[in-house]
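sequence-free structure coming up:
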């Protein structure tokens, strides 16, 4: 365990599937509630943690949106993201592509500008002080309408020089990617990268829709793609990155045991899988913890860990020269740790 953990933590890696609101630790929730004079339905940090027992995605989302109520000021978003960046820097991360849910905040009257200014300042600070680069991906909430997504895209236009892409998250079942086909066309025309949650709880058909109707650059989760051999072969052929979140899958009962997680099978099939933490404050582990627990449960080899690390950069939205630099750093690290 010690050797594995040390190797994993030192291994250069990127995180491609992280909801910044999902890094809100209970202690932060209480701190922000105090300074913003927000009443919480919980009496203590322990009571919050006890509530983090989910049987499905919707159970989690209910408390996730409740927790976000404490995020009101630019400093809240800055402090939230700064705490996250410090944690992943200690986990060996060199780069992160983070999701944010503007509608969760603008629907409460928090200006779009307040959210992004706080996040941008934390991103800039992380690069300067921690050496961790980052990109920001705006997610549309799929339980809301496509018209609401168009409104959010309009609000984002003054900030598109700092927003790398758009995504699709929240309640998957009953809200297929097809519902957002037009707004994704509009986003692509603006030069944005596009990603979408598909195949977490939703069927393989949702993955097909994400590929064919949204024309995504990568798939977030994608576990249920393995139920369809033709779809799996297509994802391999296209070199499509899957941003897999093992501890999230366990916590949300997508898998019943980490030892039955499909990550190793994905690698065996030639899929470009990556390991990510999703909503780590709620799901019991940041980036390295996902790597370590999954490696132990599945018996991942050193070579497979290196493949996962390289996938995390080749699947990123970094420029080719930046990707090459990170891949060279991985090779140097592996050579130095025989």
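Arrived safely. Because the structure is a prediction, the values reported are computed rather than measured.

all contacts plus neighbour counts: C-alpha atoms, from now on.
Fine.

so what does the longest helix out of those in the chain touch, helix or strand wise?
What stands out as the longest helix in the chain, according to DSSP state H, is helix 112-130. Secondary-structure packing of helix 112-130 (3 or more CA pairs under 8 Å, 6 or more residues apart in numbering; DSSP states H and E): helix 74-90, helix 102-106, strand 133-141.

how does it look with 7 Å?
Based on contacts counted as 3 or more CA pairs under 7 Å, 6 or more residues apart in numbering; DSSP states H and E, the elements that helix 112-130 packs against are helix 74-90.

The helix it packs on: how far from the chain's middle?
Averaging C-alpha positions (CA atoms, centre = their mean, to the nearest Å) puts helix 74-90 15 Å from its chain's average.

what's the angle between that helix and strand 133-141?
Angle of helix 74-90 versus strand 133-141, following axes from the mean of the first three to the mean of the last three CA atoms, to 10 degrees, is 120 degrees.

contact partners of helix 74-90?
Counting by CA atoms under 7 Å, 6 or more residues apart in numbering, helix 74-90 makes contact with 20, 23-24, 32, 71, 114-115, 117-119, 121-122, 126, 130, 132, 287, all of which sit outside it.

Ok, stretch 242-251 next?
Contacts with stretch 242-251, where a contact means CA under 7 Å, 6+ apart, come from 16-17, 54, 218-222, 255-258, 272-278, 283, 285, 290, 294.

Residue 53 and residue 187: what is the separation?
Here the criterion is CA to CA, to the nearest Å. By it, residue 53 lies 36 Å from residue 187.

So which of the two has more stuff around it?
Here residue 53 and residue 187 are set side by side on neighbour count (other CA atoms under 10 Å), and the busier one is residue 187, at 19 against 14.

Name the helix or strand for the more buried one, please.
If you go by DSSP states H and E, residue 187 is part of helix 181-189.

If you count neighbours, what's buried in that helix?
Counting neighbours by 16 or more other CA atoms under 10 Å, one finds that the buried residues in helix 181-189 are 181, 183-184, 187-188.

how far does it sit from the chain's center?
How far helix 181-189 lies from its chain's middle: 21 Å, per CA atoms, centre = their mean.

hold the first one in mind and look at this next one:
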């Protein structure tokens, strides 16, 4: 559609109101300190922090690994099906408030099965929250199982086999955790198996890792989306390919700032990616740790980069089109998106 003129002062309201998809959210990364302490008390888990405030003060990360260390410690309180449900339900309620109509939620089963938590417990709790979100919040939520890339491909295969009895409860697989030193091709065979099973494939690449990791994710793992991908800007040939093939990038601005990928949000390259014709989207990654859910990622990034309603429409529409929802659902959401912009243009 031709983007109608909308007064700049209404942009924050528009960013909240427009329907959008969140495609890069680690559910364990939505675990707020208050819920961590509540679950620790419920399950009798001792934490190395005396209070919620002390835990929040520990969220001073210098890179991806310093974040992951505290991230895995927080996940230790998740033991029962109800814990996983409560964590996901808390996120989904926030997502609905931010105008999310579709959420494709990453979960890391190896983080939990390594502690003796059964795969069934993890998936059942998360799936039940997704079902409730559709019925009560109008959020279409699905699960994507992620492999931890600092572990071996053999362990990824074992995790996949453990999860297959619940194949109907997740739509795809991803690759996350420590990027540097763990190139995508390390997981070539397991991703080939996942494609045979009809699973959607995505992978983290080009966050801290080089553009070469993005190439490998596309050519070796044959992923449909790149999670992060901001380092792609260093490779003009890669940028051209991403634009030509309409490969979605699930960009996470506040995460990139918090992990020092960009020292200042004003230096973020989201505008550059959009101006180059890339199918970029905005997402929250690990919002409990990085200072903002999807709404905050939009509002802070737009303020820092001076983005306008045209960028807002493109980002929202990109997210809906890049989702793994049905064509019918996408069309309906895009019609709603168009209607919101027309209403705002008319002063409604």
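Nice, thanks for sending it over. Given the structure is predicted, the values throughout are model-derived calculations rather than measurements.

Got a TM-score for the pair?
The TM-score (TM-score structural alignment, normalised by the length of structure 1) is 0.99; 338 aligned residues with a CA RMSD of 0.8 Å.

all strands of the stretch 201-338 of structure 1, in order?
Listed in chain order, the strands found in the stretch 201-338 of structure 1 under DSSP state E, counting those that start in this stretch are 218-221, 241-244, 272-275.

In structure 2, what range does the second one match?
Read that as strand 241-244 of structure 1. Under TM-score structural alignment, strand 241-244 of structure 1 corresponds to residues 248-251 of structure 2.

Give me the mean deviation of the matching stretch from structure 1.
Compared with structure 1 after fitting, stretch 248-251 of structure 2 has a mean deviation of 0.1 Å; criterion: mean CA distance after the TM-score superposition for structure 1.

and residue 153 of structure 1, what pairs with it in structure 2?
Under the alignment by TM-score structural alignment, residue 153 of structure 1 pairs with residue 160 in structure 2.

Just the element for its match, please.
Following DSSP H and E, one finds residue 160 of structure 2 within helix 153-163.

What span of structure 2 is the helix or strand that comes right after the helix holding residue 187 of structure 1 aligned with?
Next in sequence after helix 181-189 of structure 1, counting helices and strands by DSSP H and E, comes strand 193-198. In the comparison with structure 2, strand 193-198 of structure 1 aligns to the range 200-205 (TM-score structural alignment).

Please enumerate residues in contact with that stretch?
In this structure, residues lying in contact with stretch 200-205 of structure 2 by CA under 7 Å, 6+ apart are 171-176, 213-214, 217, 223-229.

likewise stretch 107-126 of structure 1?
Here stretch 107-126 of structure 1 makes contact (CA under 7 Å, 6+ apart) with 72-75, 77-78, 81-82, 85, 102, 106, 132, 134, 155.

rewinding a little: which pair in the contacts of stretch 200-205 of structure 2 spans the largest distance?
Comparing all pairs in the contacts of stretch 200-205 of structure 2 by CA to CA, the longest separation belongs to 171 and 213, at 23.5 Å.

Same drill for these two, tell me which one is more crowded.
Neighbour comparison, residue 171 of structure 2 and residue 213: the larger count goes to residue 213, with 26 against 18 (by other CA under 10 Å).

For that one, give its distance to residue 203 of structure 2.
From residue 213 of structure 2 to residue 203 of structure 2 the distance is 10 Å (CA to CA).

Repeat that for residue 66 of structure 2.
When distance is defined by CA to CA, residue 66 of structure 2 is 21 Å away from residue 203 of structure 2.

Now the helix holding residue 187 of structure 1 on structure 2. Mean distance?
Looks like 0.3 Å for helix 181-189 of structure 1 (mean CA distance after the TM-score superposition for structure 1).

and the angle from that helix to strand 193-198?
Interaxial angle of helix 181-189 of structure 1 relative to strand 193-198 (the same axes, to 10 degrees): 150 degrees.

Mind giving me the packing neighbours of helix 181-189 of structure 1?
With contacts defined as 3+ CA pairs under 7 Å, 6+ apart, helix 181-189 of structure 1 has these neighbours: helix 146-156.

Give me the contacts around the helix it packs on.
Contacts made with helix 146-156 of structure 1 from outside it, assessed by CA under 7 Å, 6+ apart, are listed as 112, 140, 179-180, 183.

Nearest to residue 240 of structure 1, out of those residues: which one, please.
Of all the contacts of helix 146-156 of structure 1, residue 180 has the smallest distance to residue 240 of structure 1: 20.4 Å, by CA to CA.

Looking for the alignment partner of residue 317 of structure 1 in structure 2.
Taking TM-score structural alignment, the alignment pairs residue 317 of structure 1 with residue 324 from structure 2.

cool, and residue 276 of structure 1?
Matched across to structure 2, residue 276 of structure 1 falls on residue 283, judged by TM-score structural alignment.

Next, count neighbours for that match.
For residue 283 of structure 2, the neighbour count with other CA under 10 Å is 29.

That one contacts residue 296, correct?
No: counting by CA atoms under 7 Å, no contact exists between residue 283 of structure 2 and residue 296, whose distance comes to 9.8 Å.

about what we covered before: check the gap between the match of residue 317 of structure 1 and residue 170 of structure 2 for me.
Going from residue 324 of structure 2 to residue 170 of structure 2 by CA to CA gives 11 Å.

neighbour-wise, which of these two wins?
Looking at residue 324 of structure 2 and residue 170 with other CA under 10 Å, you find the greater number of neighbours at residue 170, namely 21 against 18.

Not counting sequence-adjacent ones, nearest residue to the more buried one?
By the measure of CA to CA, 6 or more residues apart in numbering, the closest residue to residue 170 of structure 2 outside its immediate chain neighbours is residue 143, 4.7 Å from it.

returning to that earlier point: chain neighbours aside, what residue packs nearest to the match of residue 276 of structure 1?
Nearest in space to residue 283 of structure 2, with sequence neighbours left out and distances taken as CA to CA, 6+ apart, is residue 252 at 4.9 Å.

same check, this time on residue 23 of structure 2
Using CA to CA, 6+ apart and skipping residues adjacent in sequence, the residue nearest residue 23 of structure 2 is residue 104, 5.1 Å away.
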